[in-house]
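Participant: below is the structure, and that's it, no one-letter string:
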């Protein structure tokens, strides 16, 4: 194992290189040191569904968005995806994806919706039984 603890050969003059994994970019570099999404008030849990907003303003490469933002936009352009799927598709940690999605939400590029939890689905069979029970009174 070398001095930086990676186990791989160290490239001279580069502290951001792991011999086995290749070049490294620390998550805080992608998010500007932020660990939480902006003040959007939207929960970005793993199953939240993210879609590209069709009415979103068009941005060019000078919009201040990083390559990771653009990667998420391109993934959403193809289809609606969960936060977890976006993390896997962009090969980014979910914490980083949440912060970047917060940026995209504030800019109006994406929309986020949460699927209805199974416990909150209305079962038609139960509703029919309740109606029949009320009629029987």
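Facilitator: Sure, I can see it. Keep in mind the model is a prediction, meaning the values are calculated, not measured. Numbering: from 1, shown residues only.
Participant: make it CA atoms for all contacts and neighbour counts henceforth
Facilitator: Noted.
Participant: stretch 87-99: how far from the chain's middle?
Facilitator: The chain centroid and the centroid of stretch 87-99 are separated by 5 Å, computed with Cα atoms, centre = their mean, to the nearest Å.
Participant: who touches it?
Facilitator: Stretch 87-99 is contacted by residues 27, 30-31, 34-38, 44, 46, 68, 71-72, 75, 83-84, 86 when judged by Cα atoms under 8 Å, 6 or more residues apart in numbering.
Participant: again, only this time at 6 Å
Facilitator: By Cα atoms under 6 Å, 6 or more residues apart in numbering, the residues outside stretch 87-99 that reach it are 36, 37.
Participant: take this one as well and set it beside the first:
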């Protein structure tokens, strides 16, 4: 018996980019004030909403749901536009345009924990 596999791009309607670009370290959480709408809530949206009841980074969402990073970014950007998730603003960058060392250490610790 073979299992049916869904190609990743079908989950995003064939899109590989979205209007909003989310960095891998961007923290997202479910917007509990918004009721799920049957017309806008896909299986992927429900899985992400369930996972993100506790805040997660974009990279963690992709890893925990076994989604390619690009697919997770598009889905999360779509959900942000629908107000299904809250995108938490990242930490300030240093004078040279790089993320803070504290942020980089937290991302590394999170990746090791996966």
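Facilitator: Happy to help now that I have it. In this text the structure is predicted, and so the values were computed from the model without any measurement.
Participant: and residue 81 of the second structure, how far from residue 21 of the second structure?
Facilitator: Plainly put, residue 81 of the second structure is 12 Å away from residue 21 of the second structure if you go by Cα to Cα, to the nearest Å.
Participant: map residue 26 of the first structure onto the second structure.
Facilitator: For residue 26 of the first structure, the aligned residue in the second structure is residue 7 (criterion: TM-score structural alignment).
Participant: do the same with residue 89 of the first structure
Facilitator: Per TM-score structural alignment, the equivalent position to residue 89 of the first structure in the second structure is residue 64.
Participant: neighbours around that match, how many?
Facilitator: Using other Cα atoms under 10 Å, residue 64 of the second structure has 12 other residues around it.
Participant: out of everything not next to it in sequence, what's closest to the counterpart of residue 53 of the first structure in the second structure?
Facilitator: Counting by TM-score structural alignment, residue 53 of the first structure lines up with residue 31 in the second structure. In space, residue 31 of the second structure comes closest to residue 85 once its chain neighbours are excluded; the distance is 4.6 Å by Cα to Cα, 6 or more residues apart in numbering.
Participant: report the separation between that neighbour and residue 41 of the second structure.
Facilitator: For residue 85 of the second structure, the distance to residue 41 of the second structure (Cα to Cα) stands at 12 Å.
Participant: the two: who's more crowded?
Facilitator: Each of residue 85 of the second structure and residue 41 has its neighbours counted (other Cα under 10 Å); residue 85 has more, 25 against 16.
Participant: the more buried one against residue 34, yeah?
Facilitator: No - with contact defined as Cα atoms under 6 Å, residue 85 of the second structure does not count as touching residue 34 (8.8 Å).
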